[in-house]
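Novice: what follows is a predicted structure for the sequence shown.
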Amino acid sequence: MSSLAPVNTVAHPASYQARLDARNGVATGPTANVAPGHVQGNLAILPKDMADEFLRFCLRNPKPCPILAVSEPGDPSLPELGVDIDIRTDIPRYRVWQDGVLVDEPTDVRSVWRDDLVSFLIGCSFSFEEAILDNGLPVRHIEQGCNVPMYRTSVPTQAAGRFHGPLVVSMRPLKPADAIRAIQVTSRFPSVHGAPVHFGDPAAIGIQDINRPDYGDAVEIRPGEVPVFWACGVTPQSVVAAVKPSFCITHAPGHMLVTDLINSRVAAL
C-alpha cells in the first residue's frame, strides 16, 4: 500500500548508493543531506496483528505520520519506493524494541526478522530541506554536521485502538522573516510533514529545555532567531514507549531510508 500514485520507479545512482552503503555497513550515521533531491522515510515495523490499528493511528495523525508505503506481511521489499530495497538492511541504524523497551540499535535486522512483520514508511522532513536550502534559508544541523534536534511534546496524538502517545517534533532555528518563508515552502510537502506545527516559545508545547533534545543533537540558536517546530516521524517511537508492544523495529532517529522517489513528486501543486 502506498499513498503515492504508482510509478515505474527507477534506481537513481545517489539514492541506490546510499542504500548500498547502509546495507554494507559503510554508512551508519544520520542521513540529512544524503542523496539530495530524494524522498527519505521514517520506519515502523510491527507484527501483523497490530498493523491495522497502527494504520488507523497514522491516518488519524497525518502531520507526524504521513504514510509513504506499507509492505505485505513478511516482505522486506518496497518496490514502489525504490529498486532492490531491503528494509532489513538499507537503513544506517535501527532500533529494536521489546515490550516498549529499547533493547538494541543494530545496523541490520535480518537476525530478528519474522514472517508476520509489516513495514510502514512514513514521510521525513529531511525531504523538504532541499526546498528550504533552495530558497536561501539555513538548515542549522546541516551547517553544523550533526543530527536534527527532536523533542517529545505535551501535545497528544489522536488515539486509535491501543495506539496513543505524545507528538514528537523536529526543530530548525530561523529568523522570523525566514520562518514565514519556511512555512510557505514546507506547506507544499504534506507527504513529508508539511508546514510547522509551532514556532516560538518551546514551553508552550511542553519542551522545558531547548538545549536538551530527546533525540538527535542540540544546535545553535543565534540572536534574533526563533525555534521552528515540525511534526516528526519519530512520533511512533514515543507511541511505542507508551503502548509497549511485545516487539517492534524502528529506525534510529535521524537515520532514514533513502528512496528513489524525487522530492518534487511529493510536492503539492
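Specialist: Perfect, I can see it now. The model shown is predicted, which means the values in this text are computed figures rather than measured ones.
Novice: use CA for all of it now, contacts and neighbours both
Specialist: OK.
Novice: in the chain, which spans are helices?
Specialist: 13-23, 48-60, 129-134, 140-143, 176-186, 235-243 (DSSP state H).
Novice: would you list the ones you listed in TSV and tack on distance to Glu225?
Specialist: What follows is these, written out as TSV (distance: least, Cα to Cα, whole Å):
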stretch	distance to Glu225
helix 13-23	33
helix 48-60	32
helix 129-134	16
helix 140-143	11
helix 176-186	7
helix 235-243	25
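Novice: those helices: which one's closest to Gly206?
Specialist: Between Gly206 and the helices of the chain, the tightest spacing by Cα to Cα is seen for helix 235-243, at 14.4 Å.
Novice: give me the helices and strands touching the closest one, please.
Specialist: Where contact means 3 or more Cα pairs under 8 Å, 6 or more residues apart in numbering; DSSP states H and E, helix 235-243 is packed against strand 166-174.
Novice: what residues of the strand it packs on count as buried?
Specialist: Residues 166-174 are the ones in strand 166-174 that count as buried (16 or more other Cα atoms under 10 Å).
Novice: list of residues touching it?
Specialist: 64, 138-141, 148-157, 220-222, 225-235, 238-239 (Cα atoms under 8 Å, 6 or more residues apart in numbering).
Novice: just the ones in strands from those residues, please.
Specialist: The members of these that map onto strands under DSSP state E are 150-156, 226-231.
Novice: JSON lines please, covering the residues you listed and showing distance to Val96.
Specialist: Formatted as JSON lines, those follow (distance: Cα to Cα, whole Å):
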{"residue": "Met150", "distance to Val96": "19"}
{"residue": "Tyr151", "distance to Val96": "20"}
{"residue": "Arg152", "distance to Val96": "19"}
{"residue": "Thr153", "distance to Val96": "23"}
{"residue": "Ser154", "distance to Val96": "25"}
{"residue": "Val155", "distance to Val96": "25"}
{"residue": "Pro156", "distance to Val96": "24"}
{"residue": "Val226", "distance to Val96": "35"}
{"residue": "Pro227", "distance to Val96": "31"}
{"residue": "Val228", "distance to Val96": "30"}
{"residue": "Phe229", "distance to Val96": "27"}
{"residue": "Trp230", "distance to Val96": "25"}
{"residue": "Ala231", "distance to Val96": "23"}
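Novice: what's the burial count for Asn8?
Specialist: Using other Cα atoms under 10 Å, Asn8 is surrounded by 10 other residues.
Novice: adding another structure so you can compare the two:
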Amino acid sequence: MPLTLSLGSRFSSALWSLIPRKTPNIRILSNMTGGLQPASLVVLPQSLAPAFERFCQANSGPLPLLGRSPPGKWTAPAPDTRNGRPQFWKYELGACTSSVTSLEENSATLRDMVTFVLSCSSTPEEALEKAGLPCRTPAGGSLAGAYKTTVPCTTIAGFGCPLVVTMRPVPQGQLEKLVQASCSLGREQGRPIHIGDPGLLGIKDLSRPDYGDAVSCQPGDVPVFWPSQLTCLEAVSGCKTPLAFTSAPGCTVMTDLKDAETPASSLPPEGIPEVHQISQDPLHYSIASASAVQKIRELETIIAVDPGNRGIGHLLRAGELLRASLSLSHSRSVLITTGFPTHFKHEPPEENDGPPGALALAASLQALDKDVSLIVDQRALGLFQKLVDEAVGEGVLEMRVPLLTFQGGPAGAAQSFLCKDGDPTSPRFDHLVAIERSGRAADGNYYNARKMNIRHLVDPIDDLFLAAQTIPGISSTGVGDGGNELGMGKVKEAVKRHIRNGDVIACDVAADSAVIAGVSNWGGYALACALYVLNSCAIHRCYQRKAIGPPKDAGEQSWTRALPSVTKEEKMLGILARHQVRSGVTGEVGMVVDGLPFHDTHAHMIQKLVDVAAGRS
C-alpha cells in the first residue's frame, strides 16, 4: 500500500498541500485508518536497514517506527516552494555536512537506499492539551529544546546512541493530571520518562539544549521529560555510514500510516497512574499504577501488626514502604546493613531477626540486576561470610553478596567510603538500607531493648547514614520493630513517648524512609514483595526503563523466582541455627524469631505477603 507524503513543519500556519504524485512505496508495519499524522524520515543504505529496523523496535519510545520502503522503491517528494527552510539533513561518515530543501538531486543515490518513517504524532503538547494545561513554548514559536542524555539506548549491531529527550515545565500540583492524560493516549512515545532533576539524565543546563530553544521553568514548576524522536539523529551520526539523510529538526512529512498502538479513550482502573515524590535532593518523582500502589499499601498494613505488644502502631507513617520501594526500584547500587548483637553474653551475640530479611531483599535486588553489597561489623564478618556462602549453597541467594565493613575514622571517612575518591558528586551507592541494625542513641551509645549498652560490639555504620544525608543522590531506608534500630531516628519522638525504655534506647539517626514492622524481617520481605509489584506494573516499568529497551514479561523474569518463600526462609533460619544465632526476645536457638514460632507465625506472614504481591489475595 502506498504512503501519501507532504512536506510540512510543525510551526507552519497551515498544513502544506499533499503531493499525491510523489508516493514512495512503503512497507506497512501497522494497520491503516483514515486521516494523516506527522512523521519524520531517515534514509539509510540498504545494508543497514535490518539493523536500524531492529534498533527502532528495541527503542520504540523515542523511535516509533511506522514503516519502511523496500529497497529501490524510493521516489523523492518534491520541495515546497512556499518555504525555503531546509527540510533534510545530509550525513557523511557520521557528520552532518549540509541541509537541503529537496532530495530530488540525490534521487539516483536514493534508489539504493531504504526510507524509514518515524511517528511524530505523540507529543508533550498533545498530553498537555488533553490535561487542560497550558503549553509553554520558546519565544517566536521555534523548536522546543531537546537534550542529549547520558542514558544509552539499547544497542543493535552498529546502532547505539544516547537517548534524546524534550522537556516541558509543569506546575507541581498538576503532575498527576498530566501523567494520567499522557498514559490515556495509549502510546509509549507520549508518556513522560523522567520527572524532576535533569541531572539524573546527565543534563547539566536546561538553558542550553542540544537542539532547538529552551523553554523556561517558573517558580513551582517541575521539569518533565519525554523521549524525543530526534534520537534518530544521534543514531545516524553514530553509525558513521558514508551517506544518510534525515528530516531536519522541526520538519515533518504527513503520512496516512498509523501507530500499531491504538490510542485509548480512557484508562481502566488498574491502569490509572499515580505520581509520587521519592527524593528532594535531587528532586525525583516516580510513577506507578493505582493498583500497584494499593498492593504496596496493603503490604505495609500487613507487616504493621504488633505481636509483641510493643506499641509500634504509634511509630507508623503511611506511605513509607511505598517511598522506599520506589526509590529502590530506581536505584543502581544498594548497600544493606543488618546485625543487632543484643545477646552480649553469647557467641555470636547476633539475633536472628535481620539477616533473613536483609538477604531476602538482596536476592530481589540481584534479580533486578542491581549491584548489592552487605556491610556488617568487623567483629561479625566471619559469621556473615559463612551465612552468605551457605545461603547461596541452599538456594536462598542466587549469587554471593559482597561483604564490607566500616570502622569509622577521621572527619570525612564516611563520605570517602560512600563516594568514589571521596567526591560527593560520584556516590558508589544510591540507596542505603538498614534492617534490624542497632542504631545509635542520642548519647552516642547503642542499646538493646532492655537498656543494656552494647556499644563495644557495634561499628559506627550509622555514620554512613548521617553522611548520606549530605550527599545528593543517596537515599536511605531503615526497617525496625522497636525504635532502637538504625533509621528509626525519623520517628524518635514517638519512640520516646510510646515505646518501653524509649527515652534511653531511641535511635537518633534518621533514614529517609522508616518502615515499621512487627518483626523487622517482615519489613525486608515486604520490600522484596513491593519491588516485585512495581516491576510487574507496566506503567512503572515503562517509566523506569525510560521507554527504551524491549518491554519485559513479568512472568518470565528471574525476579519472580527471587520472591521470598516459606521454603527459602525456613532454610535461612536453619543456617542461622547451625551457627548459634538466636531469637532476640527469648535467646532460643532454632525456628523461633523474636519469640514467635516460624511455622505458626512467620511462615504465615511470608505467604500472605507473597500472595498479595502475586495478586492471589
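Specialist: Sure thing, it's come through. Note that the structure is predicted; figures quoted are calculated from it, not measured.
Novice: TM-score for this pair?
Specialist: The TM-score (TM-score structural alignment, normalised by the length of the first structure) is 0.77; 238 aligned residues with a Cα RMSD of 3.3 Å.
Novice: which of the ones in strands among the contacts of strand 166-174 of the first structure count as buried?
Specialist: Going by neighbour count (16+ other Cα under 10 Å), those have 150-153, 226-231 buried.
Novice: most widely separated two among those?
Specialist: Largest pairwise distance in those, by Cα to Cα, is 18.3 Å, between Arg152 and Val226.
Novice: measure the closest residue to Pro20 of the second structure other than its chain neighbours to Arg10 of the second structure for me?
Specialist: Distances taken as Cα to Cα, 6 or more residues apart in numbering place Thr4 nearest to Pro20 of the second structure, at 6.3 Å, with adjacent residues excluded. From Thr4 of the second structure across to Arg10 of the second structure, the span is 18 Å (Cα to Cα, to the nearest Å).
Novice: of these two, who's got more company?
Specialist: Each of Thr4 of the second structure and Arg10 has its neighbours counted (other Cα under 10 Å); Thr4 has more, 21 against 17.
Novice: in the stretch 1-150 of the first structure, which spans are strands?
Specialist: Using DSSP state E, counting those that start in this stretch, the strands of the stretch 1-150 of the first structure run over residues 38-47, 67-70, 94-98, 101-104, 117-123, 150-156.
Novice: and the counterpart of Phe229 of the first structure in the second structure, what does it touch?
Specialist: Correspondence of Phe229 of the first structure to the second structure, assessed by TM-score structural alignment: Phe225. With contacts defined as Cα under 8 Å, 6+ apart, Phe225 of the second structure is in contact with 165-168, 192-195.
Novice: most tightly surrounded among the helices of the first structure?
Specialist: Across these, averaging neighbours per residue (mean count of other Cα atoms under 10 Å) puts helix 235-243 on top, at a mean of 21.
Novice: and the gap between Gly254 of the first structure and Asn211 of the first structure?
Specialist: Going from Gly254 of the first structure to Asn211 of the first structure by Cα to Cα gives 17 Å.
Novice: who's more crowded, these two?
Specialist: Taking neighbours as other Cα under 10 Å, Gly254 of the first structure and Asn211 compare with Gly254 leading, 27 against 13.
Novice: what's the match for the more buried one in the second structure?
Specialist: Aligned by TM-score structural alignment, Gly254 of the first structure pairs with Gly250 of the second structure.
Novice: isn't its match right up against Arg10?
Specialist: Yes: counting by Cα atoms under 8 Å, Gly250 of the second structure touches Arg10, with 6.3 Å between them.
Novice: now the common contact residues for these two.
Specialist: Common neighbours of Gly250 of the second structure and Arg10 (Cα under 8 Å, 6+ apart) do not exist.
Novice: name the single longest helix found in the second structure.
Specialist: Ranking each helix of the second structure by length (DSSP H) puts helix 520-535 first.
Novice: of the helices of the first structure, which approaches Tyr94 of the first structure most closely?
Specialist: Of all the helices of the first structure, helix 13-23 comes closest under Cα to Cα, at 10.8 Å.
Novice: count the residues that sit near Asp99 of the first structure.
Specialist: If we define neighbours as other Cα under 10 Å, then Asp99 of the first structure has 15 of them.
Novice: that one matches what in the second structure?
Specialist: Taking TM-score structural alignment for the superposition, Asp99 of the first structure sits opposite Leu93 in the second structure.
Novice: please report how far that match lies from Val388 of the second structure.
Specialist: 52 Å.
Novice: what's the match for Asp178 of the first structure in the second structure?
Specialist: Under TM-score structural alignment, Asp178 of the first structure pairs with Gln174 in the second structure.
Novice: circling back to that earlier point, wait, the match of Asp99 of the first structure sits on Leu44?
Specialist: No: taking Cα under 8 Å as the definition, Leu93 of the second structure is not a contact partner of Leu44, at 11.9 Å.
Novice: what do the two both touch?
Specialist: Counting by Cα under 8 Å, 6+ apart, the common neighbours of Leu93 of the second structure and Leu44 are Leu243.
Novice: picking up where we left off before, contact partners for the match of Asp99 of the first structure?
Specialist: Counting by Cα under 8 Å, 6+ apart, Leu93 of the second structure has contacts 237, 239-243.
Novice: buried ones in stretch 66-76 of the second structure?
Specialist: Within stretch 66-76 of the second structure, judged by 16+ other Cα under 10 Å, the buried ones are 66-76.
Novice: ah, wrong one, I meant stretch 99-119 of the second structure
Specialist: Buried, per 16+ other Cα under 10 Å, within stretch 99-119 of the second structure: 99-103, 110-119.
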